[in-house]
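S.K.: My questions concern the predicted model and sequence given below.
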Amino acid sequence: MLVTLKVDGGVLAVKDAPDEKQVNGQDTSELTITSTSLTQLNNLLSRVTYTSTIYRIRTSDLVHFTFENNKALFHIIIRRPTVPVLYNTGNDINSLVTIATKTFLRYKQLHVLLNSIRRVYPKIKIIIADDSLEPENVSGDNIEQYIMPPAQGWFAGRNLAVSQVTTKYFLWVDDDFEFLSETRIESFVEIMEAFPELDVVNIDIVSYALGGVVSGDQFYYTLEYVEGDEGGCLKRIKGRHHNPLPGHDGCFFVDIVVNFFLARTDAVRRVGFDPSLKRVAHTEFFIDGLGQLLVVTCKDLSIGHQTHEEQTQYDSYRNQGKDEEERKLAHHFFKNYLKCLKY
């Protein structure tokens, strides 16, 4: 019985072969193994090693396997080991989580947010990225305000804020949110700690007007991407993936969630936020994270959303004009090599 193994980017060998005469081509790209016993042949195959001869940190090689009249192909995955990133998680929520936000011309709303956080979490660290036209000083215990050049935009501010996080997790909040007495970050952390493969956990947003609850709707989408020879097609679909998080019937796997989520700091840094997107940008982060971030959305947890107030100067930046929308789409299509996009 004869087996032939052939590879392109490495060499093969049989480790500790009992009889070297049964093996031909040790430490070459083509190896043949002969034996009169199937049991012995399988034993020799179990000793086959592969060594890459081309330095790569992330690649694969194709193995051509031949046995009598049978042929097969299989891949060898080559990965350079990565160094673990560990965080000193301490003994309480303050050493596990940092709250991060971005503000622009909305100091009134920002102070409502900060006061609401301090009512529930008096010591947790808060990071503020601020690109207001005329910055105002925001101070307080364990609050860090980073002043940016004026109107640098939404994603540039996110990058700055997240770059300063030193805890294992960060909680992202918009500057017009408001913590409620039932807003418990610990609920996020319990889920993330129980499922280390998760990268982002999101909960309900409860909107307020005239002191009453308006809605508690969940905002979540999945993404459908189909590659093509002349660009891919991307579709955003309202809904979730079919299976819930094990043991948590109220948590479902999705691809896009609203701007209130707990995330693993190192996972989000690997994806980053495209600073070319200055004004209206949200889905784009999750598109960049498709296949890299595992996201869930959960019910029965909540945060308040402050009543919207008309602000002429803020709205003039916030509301996209036709030119800005077309520029963003053109950037999107080029960057992600798309030929069609459907929201």
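M.R.: That came in fine, so what should we check first? This one's a predicted model, so the numbers in the text were calculated from it and none came from an experiment.

S.K.: CA atoms for contacts and neighbours, from now on please.
M.R.: OK.

S.K.: now Y208: how far from S215?
M.R.: Counting by Cα to Cα, to the nearest Å, the gap from Y208 to S215 is 8 Å.

S.K.: More neighbours: those two, which one.
M.R.: Between Y208 and S215, Y208 has the larger neighbour count (other Cα atoms under 10 Å), namely 19 against 14.

S.K.: take the one below as the second:
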Amino acid sequence: MAVNVSEKVTAIIKTFERPHCLDMLIKSIKKFYPTLHIIVADDSKSPIPRSDVEYHILPFDSGLSKGRNFLLQQVKTPYFLLLDDDFCFINETSIEKLMDVLENSDIDVVGGRCIETKGVRNSQAVFTIKNELLTLNADPYGKEGDVELYDIVANFFLARTDKLQKHTWDERLKVGEHYDFFLSYKGKLKVAMHPFIYIYHTNDRSNEEYNLYRNRDTEDLHNNIYQEKHGITKVKRKQRRQSIDDIMEYLSKETIETYFGS
């Protein structure tokens, strides 16, 4: 790892009721970036503190948005890496390449792509709102160097700390915050995706306590907050999920053997 990555980047992880996922993620980070500073915020009912990271216990069910805002205030480095707790670093998770984008452009947020057993999840999109219909278009609105320009990327991104400390998450949204965050800052944050930076997403739903609280993003309480805020009554997604076969040539033998069994 280049020395300046650990000097300039902090990884932040909001976790809830999935200590086994968190453990897997932290071990994967330390495998590839052993000196990277990691800050965890845990609002589980019975948190299990760790001594190998900077660990903060928040009040039970504080929520994703409040947890991320708290984490962001703890960051002292110029950049931070946002991570969900059910990610795993792989050979293709290059912080250096993401940092290179920020250091050589006016881009504020640069995301990577999530690969799963079912394929590549394409979370990146361009927003349009017309007649109260939010449409997420799969194609970028532009390109700069190696990256493509979008309005929204996955919750796996590197960003400028000072810029996002001024553009925070809406703490009314304990879950279901993703669209709202990027809708709120469309035109205020310059967002890009690097098409060849990947992280593995386990999408672990094995904990029933986690599922109970996570599934609130389908309830009217949370949908109405961001829909009323942005004048939306319907959402149409034009995102594409790719087959893993489409990107096999970009994955290492280790990644393929570990996660895809061949």
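M.R.: Thanks, I have it. Predicted, not measured: the structure shown is a model, and the values here were computed from it.

S.K.: if we can go back for a sec, name the residues contacting each of Y208 and S215 of the first structure.
M.R.: Counting by Cα atoms under 8 Å, 6 or more residues apart in numbering, Y208 of the first structure and S215 have no common neighbour.

S.K.: Stretch 160-171 of the first structure corresponds to what range in the second structure?
M.R.: The aligned range for stretch 160-171 of the first structure in the second structure is 70-81, by TM-score structural alignment.

S.K.: Likewise for stretch 292-299 of the first structure?
M.R.: Aligning stretch 292-299 of the first structure against the second structure (TM-score structural alignment) gives residues 188-195.

S.K.: now stretch 182-189 of the first structure
M.R.: Stretch 182-189 of the first structure corresponds to residues 92-99 in the second structure, going by TM-score structural alignment.

S.K.: Would you confirm that K102 of the first structure contacts A161?
M.R.: Yes - using Cα atoms under 8 Å, K102 of the first structure makes contact with A161 at a distance of 7.4 Å.

S.K.: So for the two, which residues contact both of them?
M.R.: Here K102 of the first structure and A161 have I128, A129 as joint contacts, going by Cα under 8 Å, 6+ apart.

S.K.: neighbour-wise, which of these two wins?
M.R.: Per other Cα under 10 Å, whichever of K102 of the first structure and A161 has more neighbours is K102, with 27 against 24.

S.K.: quick revisit: show me what counts as buried in the match of stretch 182-189 of the first structure.
M.R.: E92, T93, S94, I95, L98, M99 (16 or more other Cα atoms under 10 Å).

S.K.: which residues sit against that stretch?
M.R.: Here stretch 92-99 of the second structure has contacts from A2, V5, V110, G111, L158, H194, F196, I197, Y198, I199, L251, S252, using Cα under 8 Å, 6+ apart.

S.K.: With stretch 308-323 of the first structure instead?
M.R.: F104, L105, R106, R279, V280.

S.K.: Can you check the distance spanned by it, start to finish?
M.R.: 25 Å.

S.K.: With stretch 189-206 of the first structure instead?
M.R.: One end of stretch 189-206 of the first structure to the other measures 20 Å (Cα to Cα).

S.K.: where's that stretch relative to the chain centroid, distance-wise?
M.R.: Centre-to-centre, stretch 189-206 of the first structure and its host chain are 12 Å apart (Cα atoms, centre = their mean, to the nearest Å).
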